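Student: Pasting the sequence and the predicted model now:
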Amino acid sequence: MNAAPFRPEELAARFQREYGAAPDGIWQAPGRVNLIGEHTDYNEGFVLPFAIDRTARVAVRVRGDLQVRLLSTYGDQGPASANLNQLEPESAKGWTKYPLGVLWALREAGITVPGIDLLLDSDVPPGAGLSSSHAIECAVISALNDLTSAGLTAQDMVLATQRAENGFVGAPTGIMDQSASLRGAEGHAVFLDCRDQNATLVPFETGPAGLVLLVIDTKVSHSHADGGYASRRASCQLGAEVLGVGALRDVQVGDLPEASGLLDETTFRRVRHVVTENDRVLQTVERLEAEGPSAIGLLLDASHASMRDDFEISCPELDLAVETARAHGAIGARMTGGGFGGAAIALTPVEAEPEVRSAVVRAFARAGYREPGIFTVSPAPGARRIA
């Protein structure tokens, strides 16, 4: 990952040097921050992410054969290569599994895709819960959609990249991250119904409210392909089966007292998080539309408490980031992303930003943790061609 992204002309020049020819174009797709709605997506519930002003960019050239060559602007490794006829699930390593997974998923869907040369550049921090992997996938599928004239809709591309994640990468993720990256818009969050994929843009502008949204990257790496994520998903499926519903989306807050008598304690807490989190998403949308971002702080706090106590996907570093930010002026804070590490977000008055930043750094130093990365993000446009 690069701290400062290459400009399109710089990326094109680098591509020319590496591959001996100019790219056919350059596409970019943003990472995302999930404002609220965690682990609700695969339960057919509601989420409220937004595309951020940090992106993955790919320069791509179509080849005349079935070979794929992949290179990034960071690291010292030479191009990775693969043959389209020999792509096998979970066979790729590192970041290359994301573009190769997209190629695999499109071929599985019956779309003819060519061999390509690709150069990746990204300033989305990996492992921070900002969906760096989906940014790569969405940039690649946007490029392939244009280069092959496949005519894929945003929803088609969302489902294809989910297929890549589930079937090729081996991560049982939902559709939230791709939806934010492909459907995002400046100054808005994406209110997504994960049952029918209906997406609505909701105003989310922090500046006019005198606020900034800080991302606190704990530097604790995580992976959605690990057992923690899969076990939480299995608990949700078990809860739905015992309660006799198609998905936890169909359980309401008022149903929880009865559910507590039907489920074991751990499964009940997993279910309670999803059910109450869905309700918090709906409340957040209502408050953003009626009052603006200054009205959602307590909902962010409640979301973090639920993920910490009921879903048990936080970690000491995330808890410290959230507690410290709140104690020094943030109006609301929560971990964001799949959990077990990654980043927290803190909705903070502009005048309190310096104190929140310094207090979190001091708290991490006292605890003996790595120094966190802290930066602001704003809702940004979704995936598109830039050159």
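Tutor: Arrived safely.

Student: When you work out contacts or count neighbours from here on, use the C-alpha atoms and nothing else.
Tutor: OK.

Student: Spell out the residue ranges of the strands in the stretch 201-350 of the chain.
Tutor: Per DSSP state E, counting those that start in this stretch, the stretch 201-350 of the chain carries strands over the ranges 211-217, 332-336, 343-349.

Student: just these: most buried one?
Tutor: strand 332-336 (a mean of 31; mean count of other CA atoms under 10 Å).

Student: by contact count, what packs against that strand?
Tutor: strand 25-36, helix 297-309, helix 316-327, strand 343-349 (3 or more CA pairs under 8 Å, 6 or more residues apart in numbering; DSSP states H and E).

Student: Using a markdown table, lay out those together with distance to residue 159.
Tutor: Formatted as a markdown table, those follow (distance: least, CA to CA, whole Å):
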| stretch | distance to residue 159 |
| --- | --- |
| strand 25-36 | 16 |
| helix 297-309 | 27 |
| helix 316-327 | 31 |
| strand 343-349 | 26 |
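
Student: quick one, longest strand in this protein?
Tutor: Criterion DSSP state E: the longest strand present in the chain is strand 46-62.

Student: Summarise which helices and strands it is packed against.
Tutor: helix 8-19, strand 25-36, strand 116-122, helix 132-148, helix 176-183, strand 188-193, helix 265-290, strand 373-377.

Student: could I get these as a markdown table with mean neighbour count and distance to residue 314?
Tutor: Shown next, in a markdown table, are those (neighbours: other CA atoms under 10 Å; distance: least, CA to CA, whole Å):
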| stretch | mean neighbour count | distance to residue 314 |
| --- | --- | --- |
| helix 8-19 | 17 | 37 |
| strand 25-36 | 29 | 15 |
| strand 116-122 | 24 | 26 |
| helix 132-148 | 25 | 20 |
| helix 176-183 | 30 | 19 |
| strand 188-193 | 26 | 24 |
| helix 265-290 | 21 | 13 |
| strand 373-377 | 16 | 18 |
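
Student: Tell me the gap between the longest strand of the chain and the middle of its chain.
Tutor: 9 Å (CA atoms, centre = their mean, to the nearest Å).

Student: Show me what the helix or strand following it is packed against.
Tutor: Using DSSP states H and E, the helix or strand that follows strand 46-62 in sequence is strand 67-72. Here strand 67-72 touches strand 80-83, strand 116-122, going by 3+ CA pairs under 8 Å, 6+ apart.

Student: measure the residue sitting nearest the centre point of the chain to residue 375 for me?
Tutor: The centroid of the chain falls nearest to residue 131 when counting by CA atoms, centre = their mean (3.2 Å). Distance of residue 131 to residue 375, given as CA to CA, to the nearest Å: 16 Å.

Student: So residue 348 is in contact with residue 215, correct?
Tutor: No: in this structure residue 348 lies outside contact range of residue 215 using CA atoms under 8 Å: 10.5 Å.

Student: One more to weigh against that first structure:
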Amino acid sequence: MRVVDAFRESFGAEPQGVWHAPGRVNLIGEHTDYNDGFVLPFAVPWGVTAAVSRREDGVVRVRSLQAGEPVTVDDLDRAEGWVRYVVGVVWALRAAGHPVRGADIVVDGDVPQGAGLSSSAALEVVVGTALDELYGLGLAKMEIALLAQKAENDFVGMPCGIMDQAASALGEEGRALFLDCRSLASRTIPFDLTAEGLQLLIINTGVHHELADGQYARRREDCENAAKRLGVDALRDVTDLAGALAKLTGDERKRVQHVVTENHRVEALIGLLRAGAVREIGALLNASHLSLRDQFEVSCAELDVAVESAVRGGARGARMTGGGFGGSAIALVADDKVESVRQAVTSAYAERGWAVPEIYPATPAAGARRLT
């Protein structure tokens, strides 16, 4: 295993263990997590693998096979760049009163670059999972997810919801994860595409628009302001959508319309899956994309073209997935339509002079776990 070889090379010793945490793709439920709403992600086969040993001197040494030489951190606050996602987990564990001292860590990621499949959450969760075991903390998987989220919110400074970390920690093979982001109650839902002759294609646009910088935080602020104006704790509590919209204008009105209807779409899609009607979820995927494009305004030309061309090529439904402004779209496709969808998307991009997107199937994978 190359992460073990790199650990030996970097630190001159064997690691005490190797762990893996996956990235995620969100089937439906976008920008609902920080509004105390519902989400339905699943863990993907790609993620971050970490070889880790504990240290007793408070020092954290970190190397990424994607980033070069090891970095030594003896003052967590002075960490920079991607290393903050790693030491932020150490910081969160210590802040929660756990006796975590130091660690030697080598990480190796295979999440496709630019795909928006949450490699940052996978990195946080794999470090949390490893340190939990090495220090004998006895944390539940959701506790690890919450500490990883705290690291990203309060140490890295990204105001993400809990979905990405929860999917990485709690994912199960062949199942999607239904998560109530208020109560943190969760259950897995069967999502066996192979048995239905279906594939879920990820269309990785590979683009990231600078417009996205700060836009995530703005959308979250819009939602919080709207909730205050409506006198509710979170937009999840809006039960009379028409009445709520009558009290709002502009961006806040549009954000509320998306969040409330998206929560309903999550519940409707779960109902179809539990009824065995996997083939019928496409219309909900389409509706989700239109809402994200028009009401939440987080799509972009590359995502729109990916979705529209996939549907024209025969997909049963498609939508952007993730935070937006780039990253990936997903398309639900029958096995006999995969090539026509692939060709339709590729041709649409070529006509516009855009780089050909990567297209690959994703199946629900297992969550964070020890490998050796």
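Tutor: Noted; the coordinates are in hand. This is a predicted model, so every value here is computed, not measured.

Student: Where does the longest strand of the first structure end up in the second structure?
Tutor: The alignment of strand 46-62 of the first structure onto the second structure (TM-score structural alignment) spans residues 38-54.

Student: Give me the distance between the residue nearest to residue 211 of the first structure when sequence neighbours are not counted and residue 202 of the first structure.
Tutor: Excluding the flanking residues, the one nearest residue 211 of the first structure by CA to CA, 6 or more residues apart in numbering is residue 349, at 4.3 Å. Using CA to CA, residue 349 of the first structure is found at 21 Å from residue 202 of the first structure.

Student: if we can go back for a sec, adding distance to residue 258 of the first structure as columns, could you present the helices and strands packed on strand 67-72 of the first structure in TSV?
Tutor: As requested, those are exported to TSV (distance: least, CA to CA, whole Å):
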stretch	distance to residue 258 of the first structure
strand 80-83	53
strand 116-122	48
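
Student: now for residue 272 of the second structure: what does it line up with in the first structure?
Tutor: In the first structure, residue 272 of the second structure lands on residue 287 (TM-score structural alignment).

Student: Quick check: closest non-adjacent residue to its match.
Tutor: Closest residue to residue 287 of the first structure apart from its sequence neighbours, by CA to CA, 6+ apart: residue 295 at 6.1 Å.

Student: Could you tell me which residues make contact with the corresponding residue of the first structure for residue 161 of the second structure?
Tutor: Counting by TM-score structural alignment, residue 161 of the second structure lines up with residue 174 in the first structure. By CA atoms under 8 Å, 6 or more residues apart in numbering, the contact list for residue 174 of the first structure reads 41-42, 162.

Student: out of those residues, which are inside helices?
Tutor: residue 162 (DSSP state H).

Student: tell me which of the contacts of residue 174 of the first structure are still there in the second structure?
Tutor: Among the contacts of residue 174 of the first structure, the contacts conserved in the second structure (both residues aligned by TM-score structural alignment, their matches' CA atoms under 8 Å) are 41-42, 162.

Student: Quick one, which of these are buried?
Tutor: Buried by 16 or more other CA atoms under 10 Å: 41-42, 162, out of these.

Student: of these, closest to residue 230 of the first structure?
Tutor: Nearest to residue 230 of the first structure among these is residue 42, at 11.2 Å by CA to CA.

Student: Hmm, residue 194 and the closest one touching each other?
Tutor: Yes: between residue 42 of the first structure and residue 194 there is a contact under CA under 8 Å: 7.4 Å.

Student: any shared contact partners between the two?
Tutor: Joint contacts of residue 42 of the first structure and residue 194 (CA under 8 Å, 6+ apart) are residue 175.

Student: counterpart of residue 336 of the first structure in the second structure?
Tutor: Residue 336 of the first structure maps onto residue 321 in the second structure, by TM-score structural alignment.

Student: which residues touch its match?
Tutor: 25-28, 30, 116, 327-330.

Student: Recalculate using a threshold of 6 Å.
Tutor: By CA atoms under 6 Å, 6 or more residues apart in numbering, the contact list for residue 321 of the second structure reads 26, 328-329.

Student: how near is it to residue 258 of the second structure?
Tutor: Taking CA to CA, one finds residue 321 of the second structure at 14 Å from residue 258 of the second structure.

Student: Next: residue 239 of the second structure.
Tutor: 13 Å.

Student: Then residue 279 of the second structure?
Tutor: Distance of residue 279 of the second structure to residue 258 of the second structure, given as CA to CA: 24 Å.

Student: same question, residue 288 of the second structure
Tutor: Residue 288 of the second structure is 8 Å from residue 258 of the second structure, where distance means CA to CA.

Student: circling back to that earlier point, wait, which of the buried ones among the kept ones among the contacts of residue 174 of the first structure is closest to residue 117 of the first structure?
Tutor: Looking across those and measuring by CA to CA, the closest to residue 117 of the first structure is residue 162, at 22.9 Å.

Student: Tell me the counterpart of that closest one in the second structure.
Tutor: Alignment note (TM-score structural alignment): residue 162 of the first structure maps to residue 149 of the second structure.

Student: ok, now residue 249 of the first structure?
Tutor: Matched by TM-score structural alignment, residue 249 of the first structure corresponds to residue 236 in the second structure.

Student: returning to that earlier point: Throw the buried ones among the kept ones among the contacts of residue 174 of the first structure into JSON lines and include distance to residue 23 of the first structure, thanks.
Tutor: Listed next are those as JSON lines, based on distance: CA to CA, whole Å:
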{"residue": "41", "distance to residue 23 of the first structure": "36"}
{"residue": "42", "distance to residue 23 of the first structure": "37"}
{"residue": "162", "distance to residue 23 of the first structure": "27"}
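
Student: which among those gets closest to residue 16 of the first structure?
Tutor: residue 162 (31.5 Å).

Student: and the gap between residue 28 of the first structure and residue 190 of the first structure?
Tutor: 18 Å.

Student: I should have written residue 101 of the first structure there, sorry.
Tutor: The spacing between residue 101 of the first structure and residue 190 of the first structure, counted by CA to CA, is 25 Å.

Student: Right, I'll leave it there.
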